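Participant: Okay, structure incoming, though there's no sequence with it:
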């Protein structure tokens, strides 16, 4: 695991974008596949990727985008449905073609149909050849995607109940708490771990406890993001506030400096 701490959110986003681009440069033989997270944490990263496109350093014209999750029960086209969010915040920013955006079908009615939608999403990821780089945020309770505390560390894409804390945190995107869906379709932790590179972005002191628990705490279902410790190529990009709880900060900074020249 590589821990990169930057002085502010803007530099954090730039370093995360560098980690994404270098990971995509090692893509498998098919078209690149970029895993996409929603929420506030990755927004700076997507804008940084957009600047790289504008500067001619990146091109997402042949890239497939794969969403981490989707709410259950929102009507198609709802502005806070994650397909619409990603169309606004990613496709329109980095030049990812809307027809290349894959999102779980949370509009399916009934548990059997939702289970079928989850299985179909797993199959689609496999059909694409797997995710080359997965962008991630982290919830204040340590959730990854919508894998809430208690999620199986080997879980696959499935229906999950959102925790009360997650719903309160996401209420700012809706007109009120009552409008926040109670369930979602989310990639499982086992699904996420199959991506070739994971790039997690976290900024602000509200994420400091979760970051410290995920990086330096035990591997546990109580902190779903602790599965990052299991992955062979994880890059964690933090600002100073999000890194405030790390005990081994000096070591991370020394490691990030690389080998001495000469």
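Facilitator: Now that the structure is in, tell me what you want to look at. Here the structure is a predicted model, which means the values were calculated and not measured.

Participant: For the rest of this, base every contact and every neighbour count on C-alpha atoms.
Facilitator: Noted.

Participant: Can you list the buried residues in stretch 132-151?
Facilitator: When burial is assessed from 16 or more other Cα atoms under 10 Å, stretch 132-151 yields the following buried residues: 132-149, 151.

Participant: Oops, could you answer that again for stretch 226-233 instead?
Facilitator: With burial defined by 16+ other Cα under 10 Å, the residues of stretch 226-233 counted as buried are 226-229, 231, 233.

Participant: Span of it from start to end?
Facilitator: Stretch 226-233 stretches 14 Å from its first residue to its last (Cα to Cα, to the nearest Å).

Participant: Could you identify the helix or strand that succeeds the host helix or strand of residue 23?
Facilitator: When secondary structure is defined by DSSP states H and E, residue 23 falls within helix 9-24. Toward the C-terminal end, the helix or strand that comes next after helix 9-24 (DSSP H and E) is strand 33-36.

Participant: Outside of that following strand itself, list whatever touches it.
Facilitator: By Cα atoms under 8 Å, 6 or more residues apart in numbering, the residues outside strand 33-36 that reach it are 24, 63-68, 86, 128, 130-136.

Participant: try 10 Å
Facilitator: 20-21, 23-24, 27, 42, 46, 60, 62-69, 86, 90, 96, 100-103, 125, 128-137, 145, 192, 195, 197-199 (Cα atoms under 10 Å, 6 or more residues apart in numbering).

Participant: ok, of those residues, which come out buried?
Facilitator: Of all those considered here, the ones buried according to neighbour count by 16+ other Cα under 10 Å are 20-21, 23-24, 27, 42, 46, 60, 63-69, 86, 90, 96, 101-103, 125, 130-137, 145, 192, 195, 197-199.

Participant: picking up where we left off before, which of the contacts of strand 33-36 fall in strands?
Facilitator: Applying DSSP state E to those, the entries found in strands are 64-67, 69, 101-102, 133-136, 197-199.

Participant: Second structure follows, compare the two:
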């Protein structure tokens, strides 16, 4: 696992660099798309590069991490609509090539199985963008999730619903109670994981992710077992790290030819 500590705007550039390098080398790459606040600056940077230097998503495929269950199709916070608004539309990404779990399906277990199959049929995810919750969840794999879990329905914790209430006008009762989410096993099958976290509110979760024991209590810690995981954090999110100085030294001295 590589840990990079830098200002938030630099983190977005680094993540966008990783996506651009992949797309330049493999135009038909499969990208894993996160929602929430963490990836927004990355999406903005990718949109800028699309507009200014022609970075193309025309042949790429995207798979979303998760989706609320029972949310209206036209709701602005339905994750399919968020992804369309924040990244797909700004970069001219054909909607038919961006996929998400169907939170309105009549048969949710079947929809989850179909989503898993679609990812496999696409060749698997090349680069997966991730955020992390204050309780250590990635995607909507709440504490207690199986480290081998696959796409399934989950009940959101009160903490996650409170954290997400800001997207629903501050009203926690408007936040759905259930979601479909890629499992930890699904996420771990991606070839490169890139997680972003900013602010002191994420400091304990980042500390557990990087330096704590692998445990279902902090689901993101499963990333310690991944062969190519990158964690990008600002000073606030890094404030609980015991080895922060070592991470800074390591990144400062890394070879110029070596990317994330």
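Facilitator: Nice, thanks for sending it over. What you are looking at is a predicted structure, and each value in this text was computed from that prediction instead of being measured.

Participant: TM-score for these two?
Facilitator: These two chains, once laid on top of each other, score a TM-score of 0.93 by TM-score structural alignment, normalised by the length of the second structure; 255 aligned residues with a Cα RMSD of 1.6 Å.

Participant: State the number of residues packed around residue 214 of the second structure.
Facilitator: The burial count assigned to residue 214 of the second structure is 18, neighbours taken as other Cα atoms under 10 Å.

Participant: Distance of it relative to residue 226 of the second structure?
Facilitator: From residue 214 of the second structure over to residue 226 of the second structure (counting by Cα to Cα), the distance is 12 Å.

Participant: Do you have the helices of the second structure handy? List them.
Facilitator: 8-25, 40-53, 79-83, 108-121, 158-164, 184-188, 203-211, 244-252 (DSSP state H).

Participant: Ok, which of those comes nearest residue 150 of the second structure?
Facilitator: Using Cα to Cα as the criterion, the shortest distance between residue 150 of the second structure and these is 5.3 Å, found for helix 184-188.

Participant: Enumerate the positions of that closest one that are buried.
Facilitator: Of the residues in helix 184-188 of the second structure, those buried under the neighbour-count criterion (16+ other Cα under 10 Å) are 184, 186-188.

Participant: What's residue 40 of the first structure aligned with over in the second structure?
Facilitator: Structural alignment (TM-score structural alignment) places residue 40 of the first structure against residue 37 in the second structure.

Participant: hang on, that match packs against residue 197?
Facilitator: Yes. Using Cα atoms under 10 Å, residue 37 of the second structure is in contact with residue 197, at 9.4 Å.

Participant: Looking at those two, which one has more neighbours?
Facilitator: Here residue 37 of the second structure and residue 197 are compared on neighbour count by other Cα under 10 Å; more neighbours surround residue 197, at 28 against 13.

Participant: Need the counterpart of that one in the first structure.
Facilitator: Using TM-score structural alignment, the partner of residue 197 of the second structure in the first structure is residue 202.

Participant: Please tell me how far that match sits from residue 95 of the first structure.
Facilitator: When residue 202 of the first structure is compared with residue 95 of the first structure (using Cα to Cα), they lie 24 Å apart.

Participant: With residue 259 of the first structure instead?
Facilitator: Using Cα to Cα, which is the criterion applied here, residue 259 of the first structure is 36 Å from residue 95 of the first structure.

Participant: residues shared between the contacts of residue 37 and residue 197 of the second structure?
Facilitator: Common contacts of residue 37 of the second structure and residue 197, defined by Cα under 10 Å, 6+ apart, comprise residue 131.

Participant: before we move on, back to that, can you lay out the buried residues of stretch 226-233 of the first structure as TSV showing distance to residue 118 of the first structure?
Facilitator: Compiled in TSV, these are given as follows (distance: Cα to Cα, whole Å):
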residue	distance to residue 118 of the first structure
226	23
227	21
228	23
229	26
231	23
233	26
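
Participant: so stretch 221-235 of the second structure corresponds to what in the first structure?
Facilitator: For stretch 221-235 of the second structure, the aligned range in the first structure is residues 226-240, judged by TM-score structural alignment.

Participant: Quote the end-to-end distance of the matching stretch.
Facilitator: Stretch 226-240 of the first structure stretches 20 Å from its first residue to its last (Cα to Cα).

Participant: What is the corresponding segment of the second structure for stretch 130-148 of the first structure?
Facilitator: Under TM-score structural alignment, the alignment places stretch 130-148 of the first structure onto residues 124-142 of the second structure.

Participant: no wait, stretch 78-89 of the first structure
Facilitator: When the second structure is aligned by TM-score structural alignment, the counterpart of stretch 78-89 of the first structure is residues 75-86.

Participant: For the matching stretch, buried residues please.
Facilitator: Neighbour-count burial for stretch 75-86 of the second structure, counted by 16+ other Cα under 10 Å, picks out 77-80, 82-84, 86.

Participant: Enumerate every residue touching residue 221 of the second structure.
Facilitator: Counting by Cα under 10 Å, 6+ apart, residue 221 of the second structure has contacts 136-138, 147, 205-215.

Participant: Looking at those, which is nearest residue 29 of the second structure?
Facilitator: Distance to residue 29 of the second structure across the contacts of residue 221 of the second structure (Cα to Cα) is lowest for residue 138, with 22.1 Å.
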